[in-house]
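Enquirer: below are the sequence and a predicted model for it; my questions follow.
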Amino acid sequence: MTTIARAAARAAGVLLVFSVTLTATLAYTYYLAQPNIKSNEQDVRRKLVAQTLPEASFNNDLLSNQLSLSPDTLLGTDKPSLAWQARLNNVPVAVVLEATAPDGYSGKIELLIGINTDGKLTGVRVVSHKETPGLGDYIETAKSKWIYNFNGKSNSQPDDNGWKVKKDGGQFDYMAGATITPRAVIKAVHHALQYVNKHHATLFANQPGVKA
């Protein structure tokens, strides 16, 4: 083997050892960080879920009262989703659902929707979306109060005709030049109310955790 070949082989060996060592170090660091990452994710989710419910309206750990829901067109889901049952002194008082508005302007809009035992909305929050900046801002609580318009609404208040933007003859405001986003969210929330009405007994059962 020539001197050049030996030098190249030596350099390749050093690079291989370095790569293996770096990969192992990163993997070990990720492994050590996993518990903190999962804990932080749980805290973020817990806070976001709780935002859909009135303060002090429940006193259980929502994430410990979790239900697994089968895919359903009323929720806009094509795979299993989750719901959380809110309890006050161990009595079911509300449920928070994962739902999807599949027909946003730029794709799916992921939602959390809180509904109490009377079928009234306690809150709606957008978890994620890809709507155009500016046009989709008003579905975010940090940029607009629009999403609070759902509070107190129900499957019958307003009636089916009211569950539209005002441009379409409904009761909900919208931003001029941007009706696709609110239409998608309004329809998704209305469908979620219909889902709860259909599965009320299961969602508010004293033994959460079963599939609806």
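Expert: Ah, there it is. The shown structure was predicted, so the numbers you read here are calculated from the model rather than taken from an experiment.

Enquirer: alpha carbons only for contacts and neighbour counts from here, please
Expert: Fine.

Enquirer: pull the distance from the helix or strand hosting Val49 to the chain's centre.
Expert: Of the helices and strands defined by DSSP states H and E, Val49 is found in helix 3-50. Mean C-alpha position of helix 3-50 versus that of the full chain (Cα atoms, centre = their mean, to the nearest Å) differs by 29 Å.

Enquirer: check stretch 164-174 too.
Expert: Worked out by Cα atoms, centre = their mean, stretch 164-174 lies 24 Å from the chain centre.

Enquirer: what are the ranges of the strands in this structure?
Expert: Applying DSSP state E to the chain gives strands spanning 66-69, 81-88, 91-104, 107-116, 121-128.

Enquirer: turn these into JSON lines, columns for mean neighbour count and distance to Gln42.
Expert: Listed next are these as JSON lines, based on neighbours: other Cα atoms under 10 Å; distance: least, Cα to Cα, whole Å:
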{"stretch": "strand 66-69", "mean neighbour count": "19", "distance to Gln42": "13"}
{"stretch": "strand 81-88", "mean neighbour count": "22", "distance to Gln42": "13"}
{"stretch": "strand 91-104", "mean neighbour count": "23", "distance to Gln42": "15"}
{"stretch": "strand 107-116", "mean neighbour count": "23", "distance to Gln42": "15"}
{"stretch": "strand 121-128", "mean neighbour count": "21", "distance to Gln42": "14"}
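
Enquirer: surely Val196 is in contact with Gly119?
Expert: Yes. Judged on Cα atoms under 8 Å, Val196 makes contact with Gly119 at a distance of 7.4 Å.

Enquirer: just want to know which of these two has more residues nearby.
Expert: Comparing Val196 with Gly119 by neighbour count (other Cα atoms under 10 Å), the higher total belongs to Val196, at 23 against 20.

Enquirer: pasting the second one now:
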Amino acid sequence: MREVTKLGLMLLLITSVAAIVLAFSNNVTSDIIAEVEAKANDEARKEVLPQADSFKQISEETMKSILSNNERVMDIYAGYSNDTLVGYTIKTKNIEPGYAGDIEMIVGISQDGKVTGVKVVSHGETPGLGANAETPEYRGQYEGKSVDNELIVVKSEPANENEIQAITGATITSRAVTSGVNNAIEIFNTELAK
């Protein structure tokens, strides 16, 4: 009995020390991780809306209104060039499921209703297949697409303006990314294009 108590106390001591070390390292690194993520998002905004030289987050009131109808939207920034509004960047998650869970992306849309870029910022897709959604070749298909029509994924060469060719072997991922882009387009059309 005494040996069991001694073993239990040793286990408690070891796990307590491990918990304290883990809490300390989390506390130290959480600010750094948040800073790196914010910087990556800033760079992604510049990439998907290149004509903007500055960005400003939309008002809290407008964001609350959007979130009440669409919980997949994460943040929205207005992009400006010399203080003139040139478009928006919308960070959103996919609507249709990805192969390995949520896919976060930032979508740029110009004031004239064209997709200016898409940047996948977080995913768990399979390397060499779904992870190819990050490639410039795939993302480039979205550039210049009009917000007038819903985008659809096709397996063959796109024949219509609103078609996106699926990544070979990763149709589920292609549909997930396209659903996120369509979500951003819907937000732009219903809430921002005024």
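Expert: Now that the structure is in, tell me what you want to look at. Every value quoted in this text rests on a predicted model; they were computed, and no experiment measured them.

Enquirer: picking up where we left off before, tell me which of the strands of structure 1 sits nearest to Ala184 of structure 1.
Expert: Closest of those to Ala184 of structure 1 is strand 91-104, at 5.5 Å (criterion: Cα to Cα).

Enquirer: compared with structure 2, how much does the closest one deviate?
Expert: By mean Cα distance after the TM-score superposition for structure 1, the fitted strand 91-104 of structure 1 averages 2.2 Å away from its aligned residues in structure 2.

Enquirer: okay, angle between that strand and strand 121-128 too, please.
Expert: Orientation check (axes from the mean of the first three to the mean of the last three Cα atoms, to 10 degrees): strand 91-104 of structure 1 against strand 121-128 gives 40 degrees.

Enquirer: run the chain-centre distance for strand 91-104 of structure 1.
Expert: 8 Å.

Enquirer: and the residue mapped onto Ile32 of structure 2 from structure 1, how far is that from Tyr148 of structure 1?
Expert: In structure 1, the residue paired with Ile32 of structure 2 is Asn36, using TM-score structural alignment. The gap separating Asn36 of structure 1 from Tyr148 of structure 1 is 33 Å, by Cα to Cα, to the nearest Å.

Enquirer: again, but for Val96 of structure 1
Expert: Distance, Val96 of structure 1 to Tyr148 of structure 1, by Cα to Cα: 16 Å.

Enquirer: with Val196 of structure 1 instead?
Expert: In terms of Cα to Cα, Val196 of structure 1 sits 20 Å off from Tyr148 of structure 1.

Enquirer: cool, Ala33 of structure 1 as well?
Expert: As defined by Cα to Cα, Ala33 of structure 1 lies at a distance of 37 Å from Tyr148 of structure 1.

Enquirer: those two: who's more crowded?
Expert: A direct count of neighbours by other Cα under 10 Å for Ala33 of structure 1 and Tyr148 places Tyr148 higher, at 16 against 11.

Enquirer: for the spatially closest residue to Pro50 of structure 2 that is not a sequence neighbour, which residues are in contact?
Expert: Nearest residue to Pro50 of structure 2 in three dimensions, chain neighbours excluded: Thr116, at 7.9 Å (Cα to Cα, 6 or more residues apart in numbering). Contacts for Thr116 of structure 2 (Cα atoms under 8 Å, 6 or more residues apart in numbering) come out as 48-50, 107-110, 142-145.

Enquirer: aligned to Ala23 of structure 2, what sits in structure 1?
Expert: By TM-score structural alignment, Ala23 of structure 2 lines up with Ala27.

Enquirer: how many neighbours does its match have?
Expert: Ala27 of structure 1: 12 neighbours (other Cα under 10 Å).

Enquirer: cool, and Pro50 of structure 2?
Expert: Other residues near Pro50 of structure 2 number 18, with proximity taken as other Cα under 10 Å.

Enquirer: tell me how far it lies from Gly117 of structure 2.
Expert: 9 Å.

Enquirer: alignment lookup: Ser154 of structure 1 to structure 2.
Expert: Match for Ser154 of structure 1 (TM-score structural alignment): Ser146.

Enquirer: what's the separation between the closest residue in space to that match that isn't next to it in sequence and Asp53 of structure 2?
Expert: Using Cα to Cα, 6+ apart and skipping residues adjacent in sequence, the residue nearest Ser146 of structure 2 is Lys114, 4.7 Å away. Lys114 of structure 2 sits 18 Å away from Asp53 of structure 2, going by Cα to Cα.

Enquirer: which residues does the closest residue to Ile167 of structure 2 other than its chain neighbours contact?
Expert: Once flanking residues are discounted, Ile167 of structure 2 sits nearest to Ser174: 6.1 Å by Cα to Cα, 6+ apart. Contact analysis of Ser174 of structure 2 by Cα under 8 Å, 6+ apart lists 130, 133, 153, 166-167.

Enquirer: can you redo those residues as TSV with distance to Lys93 of structure 2 and neighbour count?
Expert: Listed next are the contacts of Ser174 of structure 2 as TSV, based on distance: Cα to Cα, whole Å; neighbours: other Cα atoms under 10 Å:
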residue	distance to Lys93 of structure 2	neighbour count
Gly130	15	23
Ala133	14	25
Val153	17	20
Ala166	18	22
Ile167	19	20
